[in-house]
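A.B. asks: quick one, what's the 3D model for this:
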Amino acid sequence: MNSRKVVFLFWSTLLVGSISGGIVGSFLNSSRLLEGGFANFFWGATWAIGISAAFSLIAQMGFFAYLTLHRFGLGIFKSVRLWNRIQVVIIAFVVFDLFYLRYMAFAEEGESIWSYMIIPVLLLVYGLVIAAIKAKATNRQAFIPALFFIVVVTSIEWVPALTANDPKWLWIYFAPLLAANTWQLLILHRLTGTGNEAAKT
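C.D. replies: The predicted model follows:
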């Protein structure tokens, strides 16, 4: 992948993360943004876009860190199948921790654990869908790495908001991370020319 494509990946990911986070942030703060006139709305929306841009930069660092980790894992275990099995175990561990540890840390007396399972389950389902799209566009071996990236790497990047346990900040932080990670995952094979169509030519 040449420098032009790297620059495209950087700026397009920044744009996707900024816009998605800006929309979600503006929506969640709509009552506050709309009560002070246009100037208040403008600066509030600008703040939401700016903070989302910062989160999308975190997503980009996580993406390249995972690409390095993936190559490192393949080099250590010398087997795609074994490395994929290890990733599946880590995925299960992270999904469990996403609801159990948060329940243990933040649940009030009498509060059900089921409410803490909604986000992890939805993230897993979303990851399965995106991983299936990635595998269809490239090859079957890409399914587990794609699922790992969406679920595990996104969760790690999301930790600062998870520890705060503020519902609004959970989504303001989560939206640009998930959008940026999805974009990077689904655009990479097009930039590198490693998709199914490229393999046929």
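A.B. asks: make it CA atoms for all contacts and neighbour counts henceforth
C.D. replies: Will do.
A.B. asks: need the next SSE after the host helix or strand of I156, C-terminal direction.
C.D. replies: Under the criterion of DSSP states H and E, I156 resides in helix 154-157. Elements were assigned by DSSP H and E; along the chain past helix 154-157, the next helix or strand is helix 159-164.
A.B. asks: quick one: contacts for K134?
C.D. replies: 142-143, 146, 185-186 (C-alpha atoms under 8 Å, 6 or more residues apart in numbering).
A.B. asks: second chain to compare with the first, below:
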Amino acid sequence: MTIRNWFKFAFRALIIGGVVTGLMSLIVRWGDFYAQHFSNGEWGEAFLGLLWFVLLGFTMSMVCQMGYFAYLTVHQIGVNICRSLTLWNWVQILLMFVALLDVILFRFKPYAHSASDWLLYIGLLIVLIAAAIVTAMKKVKMTGKKHILISALFFMIFVSIIEWLIALWVRTSGGNEYITLLLFPILAVNAFQLLELPKYNAKSAEDLKKREERRAARRELEEKNNKNAKHK
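C.D. replies: Next up, the predicted model:
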């Protein structure tokens, strides 16, 4: 990928993370944060709070971008170690189940003190799995390659959970709010990366081809000028 296209790709991912986190903060934190500032006419405090959430989204976007490129490396290593895409797919399925069980048993269960807590946690897992399935199916449809379904699901579930641990470890006041808030930018940025990176790679290949054609044309022109100069 060329530097220009990588910058465009990273910038779009950054904006998606910031916008999604900012919008979700208006929903998740309205009752305990925004409402009191708006009712008191504290517009500056409300705006600064929104800005802080947008910056938090930028941070999560950068975490997701590092996670994606790390996943691309791990995926290639996994295929080489397993010596078979089928075996690597089974390993990915096992890791997905382990990650989901870890979230349920060690991240949610110790802190689920009421039915409302369980409803929230189950709802978030449904959102995670549903987003992963929709994104993976769209990836298969875009590429026409059915064998990448498991890899896409693995990235959207396993890698997203790893990135989500930043929020899952927060168990101070407002822990559930941040667990809810940060899941959505993670899913949005990861879905964007999974679906859009091939387009940027294709554009980079096209740009490199045009660059080589321009260089060849310049070399041809220089050679022609040199020949004319010698004849003179």
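A.B. asks: what's the TM-score once they're superposed?
C.D. replies: The TM-score (TM-score structural alignment, normalised by the length of the first structure) is 0.87; 193 aligned residues with a C-alpha RMSD of 2.1 Å.
A.B. asks: okay, the contacts of K134 of the first structure in a markdown table with neighbour count, distance to K5 of the first structure and secondary structure next?
C.D. replies: Shown next, in a markdown table, are the contacts of K134 of the first structure (neighbours: other C-alpha atoms under 10 Å; distance: C-alpha to C-alpha, whole Å; DSSP: H, G, I helix; E, B strand; the rest coil):
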| residue | neighbour count | distance to K5 of the first structure | secondary structure |
| --- | --- | --- | --- |
| A142 | 17 | 21 | helix |
| F143 | 21 | 24 | helix |
| A146 | 23 | 21 | helix |
| L185 | 18 | 14 | helix |
| L186 | 18 | 14 | helix |
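A.B. asks: dump these to TSV, plus distance to V121 of the first structure.
C.D. replies: Listed next are these as TSV, based on distance: C-alpha to C-alpha, whole Å:
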residue	distance to V121 of the first structure
A142	21
F143	18
A146	17
L185	20
L186	21
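A.B. asks: which one of these is nearest L14 of the first structure?
C.D. replies: L185 (13.9 Å; C-alpha to C-alpha).
A.B. asks: name the element A216 of the second structure belongs to?
C.D. replies: Using DSSP H and E, A216 of the second structure falls in helix 175-231.
A.B. asks: the host helix or strand of G21 of the first structure vs the second structure - mean distance after superposition?
C.D. replies: Here G21 of the first structure, judged by DSSP H and E, is contained in helix 3-28. After superposition onto the second structure, helix 3-28 of the first structure sits on average 1.0 Å from its aligned residues (mean C-alpha distance after the TM-score superposition for the first structure).
A.B. asks: that helix - contacts with which helices or strands?
C.D. replies: helix 37-77, helix 167-192 (3 or more C-alpha pairs under 8 Å, 6 or more residues apart in numbering; DSSP states H and E).
A.B. asks: counterpart of stretch 64-73 of the second structure in the first structure, which residues?
C.D. replies: Here stretch 64-73 of the second structure aligns to the first structure at residues 59-68, judged by TM-score structural alignment.
A.B. asks: and the spatially most central residue of the first structure, what does it touch?
C.D. replies: Central residue of the first structure (C-alpha atoms, centre = their mean): L178, 3.1 Å from the mean position. Neighbour list for L178 of the first structure: 150, 154 [criterion: C-alpha under 8 Å, 6+ apart].
A.B. asks: alignment lookup: it to the second structure.
C.D. replies: By TM-score structural alignment, L178 of the first structure lines up with L187.
A.B. asks: can you verify my assumption that L33 of the first structure contacts G44?
C.D. replies: Yes: the criterion here is C-alpha atoms under 8 Å, and L33 of the first structure meets it with G44 at 6.1 Å.
A.B. asks: can you list residues touching both of the two?
C.D. replies: Both L33 of the first structure and G44 are contacted by S26, under the criterion C-alpha under 8 Å, 6+ apart.
A.B. asks: and N165 of the first structure, how far from Y103 of the first structure?
C.D. replies: Applying C-alpha to C-alpha, to the nearest Å, the value for N165 of the first structure to Y103 of the first structure is 11 Å.
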